[in-house]
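Visitor: I'll drop the sequence and a predicted model, then ask my questions.
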Amino acid sequence: MVRRDGASDTLVLASGSSARASMLANAGVSFTVEVAGVDEDAIKVAMADASPEELAVELACAKALAVSRHRPEAWVLGADQTLAFDGGLISKAGSVEEAWARLATMRGRTHTLHSGAALARDGAVVWSGVDTARMVMRQTSDAFLDAYVAEEGEAIRSCVGSYRLEGLGAQLFERVEGDYFTVLGLPLWPVLTELRRCGVLST
């Protein structure tokens, strides 16, 4: 693949997240997508004592390595996100009903999102990093949650917090402390810096 700046190194995004793909594309980064088939649940079990930040980075590394092992010539970007709330980790909701209940529990309270990223080449991680955002939810009504969940439908299950800040989900919050891109699932500024350092992007 030839990037718009004339270089020819290939960047592969090892994530099926449309939000991450949009962030990179909007920033002018050329890439292909190859979803990494990693057992996230097994990693979470193995790292039960790890911090949410460490887990986000480990998941990102696992994704990058899974693709890099059979695409050694490419730069592979893995990314993942964890949500810490009330002393534990929150995973994606298994149903729309579960998503509603989770949002109801989190309203009026604060949780943190940790977005990890890792860049691999030749089957080895060459860089990794993590950024954190603090999310303060407002005290929403049941009626608003009903309307929000109905608007999102099944798509709500694809988001770790059962919300998308780039849509109606913005109204769930009183304030957000941290970077917008981190909330969407990628610490974009550090990633762009590393891609320039590695020569994937022009300086």
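Guide: Cool, got the structure.

Visitor: Please count neighbours and contacts with C-alpha atoms only from this point.
Guide: Noted.

Visitor: which residues touch whichever helix in the chain runs longest?
Guide: Taking DSSP state H as the criterion, the chain has its longest helix at helix 52-68. With C-alpha atoms under 8 Å, 6 or more residues apart in numbering as the test, helix 52-68 has contacts from 14-15, 34-38, 40, 43-44, 47, 74-84, 89, 114-125, 128-130, 132.

Visitor: Just the buried residues of those.
Guide: 14-15, 34-36, 44, 74-84, 114-125, 128-130, 132 (16 or more other C-alpha atoms under 10 Å).

Visitor: Quick one: mark the members of the residues you listed that sit in strands.
Guide: Counting by DSSP state E, the buried ones among the contacts of helix 52-68 place 75-84, 114-121, 124-125, 128-130, 132 in strands.

Visitor: circling back: the longest helix of the chain: how far from the chain's middle?
Guide: 11 Å (C-alpha atoms, centre = their mean, to the nearest Å).

Visitor: Between strand 75-85 and that helix, find me the angle.
Guide: 150 degrees (axes from the mean of the first three to the mean of the last three C-alpha atoms, to 10 degrees).

Visitor: residues touching Leu77, list them.
Guide: Here Leu77 is in contact with Leu11, Val12, Leu13, Ala14, Ala64, Ala117, Ala118, Leu119, Ala120 (C-alpha under 8 Å, 6+ apart).

Visitor: what about versus this one:
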Amino acid sequence: MLPDSPSAQTQGRPALILASSSRYRRELLERLRIPFSTAVPAIDETPRAGETPEATALRLAGEKARAVAAALPAGAARTLVIGSDQVATFDGRQIGKPGTHERALEQLQSMRGREVLFHSALSLLDTSTGQTDSVDVVTKVRFRDLPDAALDAYLRAEEPYDCAGSAKSEGLGIALLEAIESDDPTALIGLPLIALTRMLLAAGYPLLEAQS
């Protein structure tokens, strides 16, 4: 639960923690060239009965941030905790991470030629105030109508079994897609950086100042 390495305040910047075990989110946050640490939030990610995909994503993003913040030592310096969660849905059904080749193939077969909505929720918790800024960024993805052999070949090449929707748009998975519609191009990968940088700047985090 505690961060993997301290992200101490530097030159007036609050510490920054990414509440996630996802390597994809970590790689995206590294693009901002700012110091941060990561911590794995211990929460139950099961959707609740009757919960909409947007509500599930927003709730889990907030719970991840709060779980990590609650584990910080008493009296810790001001820290900004980033929580994020993604839920894919079509035909009113939520689509989770497949986990296996067989489930991934079933996902891709059911989605070919169809439009899928990806809800990428983001929460930024400020431990100095307890306030959380949250947003749900929706990405519309239309899959190509490809034969089983092509879908199977893709899965064996990239093994995207830890990705909701069973395709990595930042890799070979882009060949499975006809169109992507989103206000934030990194949202589909798992961490909406346009929304995140807006939140960080609003929280007074000096993203664009010279760093020593």
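Guide: Happy to help now that I have it. Because the structure is a prediction, the values reported are computed rather than measured.

Visitor: where does the TM-score land?
Guide: Superposed pair, TM-score by TM-score structural alignment, normalised by the length of structure 1: 0.89. Supporting alignment: 196 aligned residues with a C-alpha RMSD of 1.8 Å.

Visitor: Sort out which one of the contacts of Leu77 of structure 1 lies nearest Ala143 of structure 1 for me.
Guide: Comparing the contacts of Leu77 of structure 1 against Ala143 of structure 1 with C-alpha to C-alpha picks out Ala117 as the nearest, at 36.6 Å.

Visitor: Give the aligned equivalent of that closest one in structure 2.
Guide: Applying TM-score structural alignment, one finds that Ala117 of structure 1 aligns to Leu122 in structure 2.

Visitor: dump the residue contacts of its match.
Guide: Per C-alpha under 8 Å, 6+ apart, neighbours of Leu122 of structure 2: 58, 61-62, 82-85, 134-137, 191-192, 195-196.

Visitor: now, which of the residues you listed sits nearest Asp184 of structure 2?
Guide: Taking these together and measuring to Asp184 of structure 2 by C-alpha to C-alpha, the closest member is Pro192, at 6.0 Å.

Visitor: Against Leu146 of structure 2, how distant is that closest one?
Guide: Distance from Pro192 of structure 2 to Leu146 of structure 2, counting by C-alpha to C-alpha, to the nearest Å: 28 Å.

Visitor: So for these two, which sits in the more crowded spot?
Guide: The neighbour count for Pro192 of structure 2 versus Leu146, taken as other C-alpha atoms under 10 Å, is higher for Pro192 (25 against 15).

Visitor: Pretty sure that one sits against Ser120.
Guide: Yes - between Pro192 of structure 2 and Ser120 a contact is recorded at 7.1 Å, counting by C-alpha atoms under 8 Å.

Visitor: got any residues that touch both of those two?
Guide: Common neighbours of Pro192 of structure 2 and Ser120 (C-alpha under 8 Å, 6+ apart) are Val137.

Visitor: SS state for Arg142 of structure 2?
Guide: Secondary structure for Arg142 of structure 2, judged by DSSP: H, G, I helix; E, B strand; the rest coil, is strand.

Visitor: right, and it touches Ile180 too?
Guide: Yes - contact status for Arg142 of structure 2 versus Ile180: in contact at 6.6 Å, counting by C-alpha under 8 Å.

Visitor: Determine which residue in structure 1 is aligned with Ala19 of structure 2, please.
Guide: Match for Ala19 of structure 2 (TM-score structural alignment): Ala14.

Visitor: and if you look at Ala167 of structure 2?
Guide: So, by TM-score structural alignment, Ala167 of structure 2 is matched to Tyr163.

Visitor: how close does its match get to Ser15 of structure 1?
Guide: 19 Å.
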